[in-house]
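Trainee: heads up, no residue letters with this:
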């Protein structure tokens, strides 16, 4: 009997049997359909909020097969997403794999030469978003992308005139209808169970768990409080009877340990060496979180966790919390600025008071969304 292989079947794996364990043609054959490549490599928070375009892709083209290429951290956090069929990393092997495929549509959303060059290089039908010019500079590929592209070139437009959120902007940039749906992240059951077990000893009857995310990345100055101010915030939350868990990444190891020491062991440290999927599960275990404009904010939105979001140097209007919480926006005269270095004293985060944060936490704890995770 001849061995027949359907290379365009979405179940075909090549290196091992498919889940139906078929030897060739079978009733489970399912063509990939309309093939879409999404190029969004960094930053990881932007990768997360860009997933909002996935439902629109699948509504527009049925069936659709979506390949997403991202930096390794972005690829890891997108694991288990049911609307992504193939994840590639923006490294040599992933780039080579992408350039040897044909796509019906390429959506390129990074304003960086490398990803833009990949968009140019990939064989495909229509290309929307950001490409690379003959001079090595990034350029919009379609008319709908021009307003989004212009925001990066005009501070007045970005800081003061624009009223659209990032999800709306990128939908419009690639010509997709925006239905106002939030973005989503998914964890595997094993990871969720492990993090649930980690939190279990910290839970007490009648107490809520407030995650305090102290970090903000290295790019922009003053996206978070000083460690001293976080100590005061945590003390107030603890005095109200809340359970406080300190969140952060590898950059916050020393700060979180210092904050924990000043709190005399009353706050719990979630640890700073977790992978991206573990961090998603950690945020999901909190009843609410307090965070600056950073990854934890987008994870909370993607997992339906109530939150208080602090804004200083970045544009709050580009962030949609989808009725999950409150924004506290600095009233400092120079915000937003997107400066990488700031020597102002007081700075934009200094003028946000501890009272504002604590009172906002009390209000958002009354939000009872349909949680994306059972705890």
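Mentor: Yes, it's here. A quick note: this is a predicted structure, and the numbers were derived from the prediction, not measured. Numbering: from 1, shown residues only.
Trainee: alpha carbons only for contacts and neighbour counts from here, please
Mentor: Will do.
Trainee: Relative to the whole chain's centre, how far out is the helix or strand harbouring residue 199?
Mentor: Assigned by DSSP states H and E, residue 199 belongs to helix 189-199. Offset of helix 189-199 from its chain centre (Cα atoms, centre = their mean, to the nearest Å): 21 Å.
Trainee: Could you do stretch 243-253 as well?
Mentor: 18 Å.
Trainee: how many other residues sit next to residue 92?
Mentor: Under the neighbour criterion other Cα atoms under 10 Å, residue 92 is assigned a count of 8.
Trainee: Which strands and helices lie in contact with the helix holding residue 199?
Mentor: In terms of contacts (3 or more Cα pairs under 8 Å, 6 or more residues apart in numbering; DSSP states H and E), helix 189-199 is packed against helix 276-284.
Trainee: neighbouring contacts of the helix it packs on?
Mentor: Applying Cα atoms under 8 Å, 6 or more residues apart in numbering, the contact partners of helix 276-284 are 73, 76-77, 79, 185, 187, 191-192, 195-196, 211, 270, 289, 296, 299-300, 303-305, 372-373.
Trainee: Out of these, which sit inside helices?
Mentor: 73, 76, 77, 191, 192, 195, 196, 296, 299, 300 (DSSP state H).
Trainee: Throw those residues into CSV and include distance to residue 127 and neighbour count, thanks.
Mentor: Below are those laid out as CSV (distance: Cα to Cα, whole Å; neighbours: other Cα atoms under 10 Å):
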residue, distance to residue 127, neighbour count
73, 25, 17
76, 25, 17
77, 25, 23
191, 37, 16
192, 37, 22
195, 40, 19
196, 42, 17
296, 31, 28
299, 29, 24
300, 32, 27
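Trainee: What is the most widely separated pair among these?
Mentor: 73 and 196 (22.4 Å; Cα to Cα).
Trainee: quick one, longest helix in the protein?
Mentor: The longest helix of the chain (DSSP H) is helix 227-239.
Trainee: Output the contacting helices and strands for that helix.
Mentor: strand 243-247, helix 253-262, helix 354-364.
Trainee: Of those, flag the one that's most buried.
Mentor: Mean neighbour count (mean count of other Cα atoms under 10 Å) peaks for strand 243-247 among the helices and strands packed on helix 227-239, with a mean of 24.
Trainee: so what does it touch, helix or strand wise?
Mentor: Packing partners of strand 243-247 (3+ Cα pairs under 8 Å, 6+ apart): strand 209-213, helix 227-239, helix 253-262, strand 268-269.
Trainee: Touching, residue 132 and residue 120? I think so.
Mentor: Yes. Using Cα atoms under 8 Å, residue 132 is in contact with residue 120, at 6.7 Å.
Trainee: Take this one as well and set it beside the first:
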């Protein structure tokens, strides 16, 4: 195996879940050239990865209009076809990823067990032993079908000195030092159903201060800034707010130096699990068996509702999905983790 194309475009959490595939391929085929196609928001996760030789950025917005498609299709196809691939792994399983794989003309085309939008017509779905298990293992089943032995699961993340300095600077500007114990609160999520109530984060923040642990809010974008403001307003003592103040790699370092991370089914929380940090995940519409914190599913707290695992972005019943998970449940889970971490 001399050249492998991996297509996993987005979202950030999904790209994190797929990172072990790059290590698995190099573990078995150390001389293989790995090319990874990704969308811009997740690019930073792959940058400096020692197991990825080439990154191709797919800018989906350029292909949305008919004029844009005509203008960009040829140049992008030329970039994809600059190499000859022995195999391609479609870990996205959608029409857009299938189009990229089709352009690559690899001799062997493999995909995940749950491919959609006719992508299974381009790549062969791999229904492995973990087809009903965690998404990380489903991706690794595709690597196994390629002949990879997968003796250990590694989430490659190369954090540079520049990332460390930037993260420490952001923390200091926000009013805290990394030398002091802190817990990260990942307050945002793309789905409203995946967001724990801000009033609960405020209660948890005050409890952490009472434990002499600094609560640090992370996130990005306008929505997360609004959520952070709501938490600051509801808390007796405002938590440290890093929302929008770090790059992905800087955020990884902030997480790496923390005592633990709390949040919903979202990218930074999956990043925490991948880095091996104690991770408490509050869940409702998605299930821990598939999407929980990898390697520590016992730290997932699922909403006690008959309609859980609905996989709905927003609740059709108008319920606040995760409101049945009270702060004391998270506090008890954190207490056990923090004791074990000492």
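Mentor: Right, received. Where do you want to start? What you see is a predicted model; the values in this text were computed from it and never measured.
Trainee: quick one: TM-score?
Mentor: Here the TM-score for the pair of chains, by TM-score structural alignment, normalised by the length of structure 2, is 0.84; 320 aligned residues with a Cα RMSD of 2.9 Å.
Trainee: thinking again about what came up before, okay, the helix holding residue 199 of structure 1 sits on what stretch of structure 2?
Mentor: Across structure 2, the stretch matching helix 189-199 of structure 1 (TM-score structural alignment) is residues 161-171.
Trainee: Next one: the aligned partner of residue 302 of structure 2 in structure 1 from residue 212 of structure 1, what distance?
Mentor: Residue 302 of structure 2 maps onto residue 329 in structure 1, with residues paired by TM-score structural alignment. In this view, residue 329 of structure 1 and residue 212 of structure 1 are 17 Å apart by Cα to Cα, to the nearest Å.
Trainee: so residue 169 of structure 1 makes contact with residue 149?
Mentor: No. The criterion here is Cα under 8 Å, and residue 169 of structure 1 misses it with residue 149 at 9.7 Å.
Trainee: for the residue mapped onto residue 120 of structure 1 from structure 2, helix, strand, or coil?
Mentor: The alignment partner of residue 120 of structure 1 in structure 2, by TM-score structural alignment, is residue 102. State at residue 102 of structure 2, reduced to three classes by DSSP: H, G, I helix; E, B strand; the rest coil: helix.
Trainee: Give me the nearest residue to residue 102 of structure 2, chain neighbours excluded.
Mentor: Nearest residue to residue 102 of structure 2, sequence neighbours excluded (Cα to Cα, 6 or more residues apart in numbering): residue 122, at 6.5 Å.
Trainee: so what's the one you found up against?
Mentor: 98, 101, 102, 109.
Trainee: from memory residue 55 of structure 2 sits against residue 40, does it?
Mentor: No. Residue 55 of structure 2 sits out of contact with residue 40 when judged by Cα under 8 Å, with a separation of 10.7 Å.
Trainee: So if I had to pick from those two, which one is more boxed in?
Mentor: More neighbours surround residue 55 than the other of residue 55 of structure 2 and residue 40, with 18 against 15 (other Cα under 10 Å).
Trainee: if I look at the more buried one, how far off is residue 88 of structure 2?
Mentor: Taking Cα to Cα, one finds residue 55 of structure 2 at 14 Å from residue 88 of structure 2.
Trainee: for residue 341 of structure 2, same thing?
Mentor: 40 Å.
Trainee: Residue 78 of structure 2 now?
Mentor: 17 Å.
Trainee: Sketch out the strands for the stretch 51-200 of structure 1, chain order is fine.
Mentor: Under the criterion DSSP state E, counting those that start in this stretch, the stretch 51-200 of structure 1 contains strands at 64-70, 86-89, 103-108, 124-132, 138-140.
Trainee: Reformat these into CSV and put distance to residue 317 of structure 1 next to each item.
Mentor: Below are the strands of the stretch 51-200 of structure 1 laid out as CSV (distance: least, Cα to Cα, whole Å):
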stretch, distance to residue 317 of structure 1
strand 64-70, 25
strand 86-89, 30
strand 103-108, 23
strand 124-132, 22
strand 138-140, 23
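Trainee: which one of these lies closest to residue 361 of structure 1?
Mentor: Checked against Cα to Cα, the stretch from those lying closest is strand 64-70, at 33.7 Å.
Trainee: Read off where that closest one ends up in structure 2.
Mentor: With TM-score structural alignment as the criterion, strand 64-70 of structure 1 aligns to 32-38.
Trainee: next one: that stretch to chain centre, how far?
Mentor: 19 Å.
Trainee: What of stretch 314-328 of structure 1?
Mentor: Distance of stretch 314-328 of structure 1 from its chain centroid, counting by Cα atoms, centre = their mean, is 14 Å.
Trainee: ok, residue 132 and residue 120 of structure 1, which is more surrounded?
Mentor: Taking neighbours as other Cα under 10 Å, residue 132 of structure 1 and residue 120 compare with residue 132 leading, 22 against 18.
Trainee: The helix holding residue 199 of structure 1 vs structure 2, average offset?
Mentor: Following superposition, helix 189-199 of structure 1 is found to deviate from structure 2 by 1.8 Å on average (mean Cα distance after the TM-score superposition for structure 1).
Trainee: so residue 281 of structure 2 sits in a helix?
Mentor: No. Membership of residue 281 of structure 2 in a helix is not supported by three-state DSSP, which gives strand.
Trainee: which ones are touching it?
Mentor: 262, 263, 264, 265, 269, 292, 293, 299, 300, 301.
Trainee: any idea what residue 285 of structure 1 aligns with in structure 2?
Mentor: For residue 285 of structure 1, the residue aligned by TM-score structural alignment is residue 257.
Trainee: ok, that match - how many residues close by?
Mentor: Residues within reach of residue 257 of structure 2, counting by other Cα under 10 Å, total 16.
Trainee: Surely it and residue 183 touch.
Mentor: No. Residue 257 of structure 2 lies out of contact with residue 183 (Cα under 8 Å); the separation is 9.3 Å.
Trainee: How many residues are close by residue 339 of structure 2?
Mentor: The tally of other residues near residue 339 of structure 2 (other Cα under 10 Å) stands at 8.
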